[in-house]
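[1] Quick one: sequence plus predicted model below, questions after.
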Amino acid sequence: MAEKQAISNYLKRVSPGSIGGRCEKSLIDDRAALILRTSSQGISQVGDHVEASYLVRVDDTKINRRLEELGCGAQSGAVDVVMLIMEEPPSQADISMILNGADASGTRKLRGLGPFVVFYSSYQRAIRDSIIAGANKEGLKLTRLDTLPEFERMKMSDDDPMVGVYFDTDSEEFAINHRLLKSVENKFSQKETIILYYRISSLYFDQVTRKLKATIAISLHDINAGETKSVGSQDFMVIVAPGQPGMAIRDGLSEVASNAATLLMNEARIEALRMASKAQNKAMKSGSGTSVVKLQLKSKRNMYRVKTTLSSKTVTSAKIENNYLVITLAKGISVDDFVFGELLGTLDKMGIKIVDENIKLSIGNNLITE
């Protein structure tokens, strides 16, 4: 009982829309694989009753990943929460690629910002990929702008990772792609959107000690709520062996930056889950979110036939995914009205009868099976 309650309590915090539905039941049924340890804290006799308390440690990484697989993650439910990954411009003052005369001790100085500028987009991709990998392990989905066709024309170069920052060779400054930011605002401001910003707080290479050190900072910004939360910074250091070619510095910079970002994601994912859960609760209370209904029939052909009959006035999108027809309702359309007023009528006309036991409707989890 304590283990079941621990799973439910965790879901109330990170995915409130899954409470009372198939996702909660699935996790409770699979709890043996999701609980790290259960230890008794005390047992006492109170009259005719026995009171017992337990400390249950759950594997939150596995739970979040399982929620995502079931389609009940923190980013889905009463409303779809979009998470973008973008960059805040670094400060040249904090990026030291030149040693002063006293420290250099006769070694050849690097010119300007050296390989950092030349390979800047490589570091951006390394940091971005590390953050995305860390987020995916926690069941979070980060959207890359360079994968969206409508942003393709806003690239500053062929290898631009489109995180909002680039190095302007004319002004020799780190610049913000304002055109891209404006387009992001126009596209995502009407959705529940959280932007995960990373920033290269400092970067240092000592040619004498060969120490290469990077510090990465991460913050999250909820566009709709106007809330920004910093999760701090993290540094990482490596030593580049003497005699190594300049490419070793480039690779070392990618390594320290990406490793610092990976370590920082341990804190960032907690804040990301909190913000997503807060958005879900807000949507459920205000009724401003869109609802999703999943239909599972024995025939995919029949699911496709249902898809083609749905009204555009009640449904914004419908697609077949993982043996389900996933139907997203328009804002203001209640699940009850859609299911009993439209969907079941369509199925009846097709000769498909759904028994009441196979109609499971709950907040964020609406499943109908043949």
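    Yep, that arrived.
[2] all contacts plus neighbour counts: C-alpha atoms, from now on.
    OK.
[3] secondary structure element for residue 124?
    In this assignment (DSSP states H and E), residue 124 forms part of helix 120-137.
[4] Can you point out the buried residues in that helix?
    Buried residues in helix 120-137, counted by 16 or more other Cα atoms under 10 Å: 120-136.
[5] cool, and stretch 112-119?
    If you call a residue buried by 16+ other Cα under 10 Å, then stretch 112-119 has these buried ones: 114-117.
[6] Tell me the helices and strands packed up against the helix holding residue 124.
    Contact here means 3 or more Cα pairs under 8 Å, 6 or more residues apart in numbering; DSSP states H and E; on that basis helix 120-137 packs against helix 60-70, strand 165-168, helix 246-286.
[7] for the ones you listed, which one sits closest to residue 29?
    Distance to residue 29, taken as Cα to Cα, is lowest for helix 60-70 among the helices and strands packed on helix 120-137, at 12.3 Å.
[8] do you know how far residue 189 is from residue 58?
    35 Å (Cα to Cα, to the nearest Å).
[9] and the two? which has more neighbours close in?
    With neighbours defined as other Cα atoms under 10 Å, residue 189 and residue 58 compare such that residue 58 has more, 20 against 14.
[10] residue contacts, the more buried one?
    6-7, 34-37 (Cα atoms under 8 Å, 6 or more residues apart in numbering).
[11] Put this next to the previous one:
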Amino acid sequence: MISRSSQTAAIAFAVLILLLSASIGNAYEDVGVSISIKGTRSYKLKKEAQLLAKKQAIISYLKRVNPSAVGKSCAKQLVNDRAALIKRITTQEISQVGDYMEGSYLVRIDDEKLNYMLEELGCGAQNGATDVTILIMEEPPTKANISMILNPEDSTGVRKLRGLGPFAVFYTSYQRSIRDTIISKANKEGLKLTRLDTFDEFQKMRMSNDDPLVGVYFDDESEDFVINKRLLKVVRTRFAAQNTIVLYYRIESLYFDQVTRELNAAIAISLYDLNSGETKSVGSQDFMVIVPKGQSSVAIRDGLAEVASNAASLLMNQAKKQIRRMASIAQVHAQKKGTLPVTVTVHLKSKRTMYNVKKNLKPSMIRHSEIKGDSLILKLTKGIQADDFVYGELLGVLEGMGIKIPENNINLNGQEVIIQQ
């Protein structure tokens, strides 16, 4: 039977977690704007300047985080709905310069609501001239900074990684908790993250029944955190020709201090553009709570998952800006490539087969071809349409070699085509 004091302590711990969780994240961004209006400084002109400042702030924000949306109907819609998107406007300075009144303002924009609305209008950072895929994966934890000594049995030295036993047992639950928090936070910001475990083709690469397929698993034999290199290789092949950003999170530290009763987690996030090779470190964020005495090991385990998730949520406030920046760069590049020839990426099981395919295609349809890793990359002659080439030429050559490609394995996406055997 649970005592009244234990119940009170448990409630206090839960309330503390909820209060701290509720305070996570400032979903706004301050945008500086300068306005110049012809006329003499007056109350009416000041109001007009503020109105222009609000409109300009939204356009300036879009130019930075989602330039492909500027000039479209969705941008006009956001300006019209500015009352719901602007939290406040602060006048920094107003002066009369000749025939003009000049003012500078700081406009606070609800960027969570704005980007969510962009997504609803079909102008999100991931959509436009191209579709940008954001994968969520994990880098191995910093093993030396993980300590979960919950009872004397776990610190006897029996395990090679002293104190790591409980963490290893519940490792996948931490992975799922952090992953789901990051996805939830991203969704609120109008960003869509892709989970590898939602693809049938990756299921056979699970290292355990509950492996969330984020690229890292705990190996019982070596008692270490290991990268799933086979999964990573297939990811690179599968998403090679797409505009893909990989969001990597890492458990930098995770521990429970029995003396101070502290639960503490630190999470690091970095972003990697699979096409350009650009890597951007977002940084790290920690989160800590105090656990009252008398809490069970299970409560502490769940608490560690909670603080790890909260640290990840806090860090996403910085990560979201970098994600949008990288997605916007991809959109700009895609706009420039809009008039360029089509690129077809063919994934086959044999390099020899890829070579034979390359030799049997009509030279007049191919501007450039090369075998790169596990892929045959074909750049079509300018003016050749993707569907004409795929269905009128490529599939015929493949079928002539005894290779039948399932319809679901043909992905036509604008200027980029992916064929998977």
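    Looks like it came in fine. For clarity, every value in this text was computed on a predicted model and none was experimentally measured.
[12] one step back: if you look at the contacts of residue 58 of the first structure, which of them are in helices?
    Among the contacts of residue 58 of the first structure, the residues falling in helices (DSSP state H) are 6-7, 34.
[13] got those as a markdown table, with distance to residue 366 of the first structure and neighbour count columns?
    Below are these laid out as a markdown table (distance: Cα to Cα, whole Å; neighbours: other Cα atoms under 10 Å):
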| residue | distance to residue 366 of the first structure | neighbour count |
| --- | --- | --- |
| 6 | 24 | 19 |
| 7 | 20 | 23 |
| 34 | 24 | 20 |
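[14] show me where the first structure has helices.
    Counting by DSSP H, the helices of the first structure are 2-14, 22-29, 31-34, 60-70, 101-104, 115-118, 120-137, 178-188, 246-286, 300-309, 335-338, 344-349.
[15] Quick check: residue 312 of the second structure vs residue 179 of the second structure, distance?
    From residue 312 of the second structure to residue 179 of the second structure the distance is 9 Å (Cα to Cα).
[16] ah, wrong one, I meant residue 140 of the second structure
    Distance, residue 140 of the second structure to residue 179 of the second structure, by Cα to Cα: 14 Å.
[17] Report how many residues lie close to the aligned residue in the second structure for residue 244 of the first structure.
    In the second structure, the residue matched to residue 244 of the first structure (TM-score structural alignment) is residue 295. Per other Cα under 10 Å, the neighbour tally for residue 295 of the second structure reads 14.
[18] Name the secondary structure element that contains the residue nearest to residue 295 of the second structure when sequence neighbours are not counted.
    Leaving aside its chain neighbours, residue 295 of the second structure sits nearest to residue 10 (6.9 Å; criterion: Cα to Cα, 6 or more residues apart in numbering). Using DSSP H and E, residue 10 of the second structure falls within helix 4-22.
[19] now that helix: which residue numbers in the first structure?
    So helix 4-22 of the second structure is aligned with nothing, judged by TM-score structural alignment.
[20] That helix to helix 297-337, inter-axis angle?
    10 degrees (axes from the mean of the first three to the mean of the last three Cα atoms, to 10 degrees).
[21] to the chain's geometric centre, what's the distance from helix 4-22 of the second structure?
    Distance of helix 4-22 of the second structure from the chain centroid (Cα atoms, centre = their mean, to the nearest Å) equals 31 Å.
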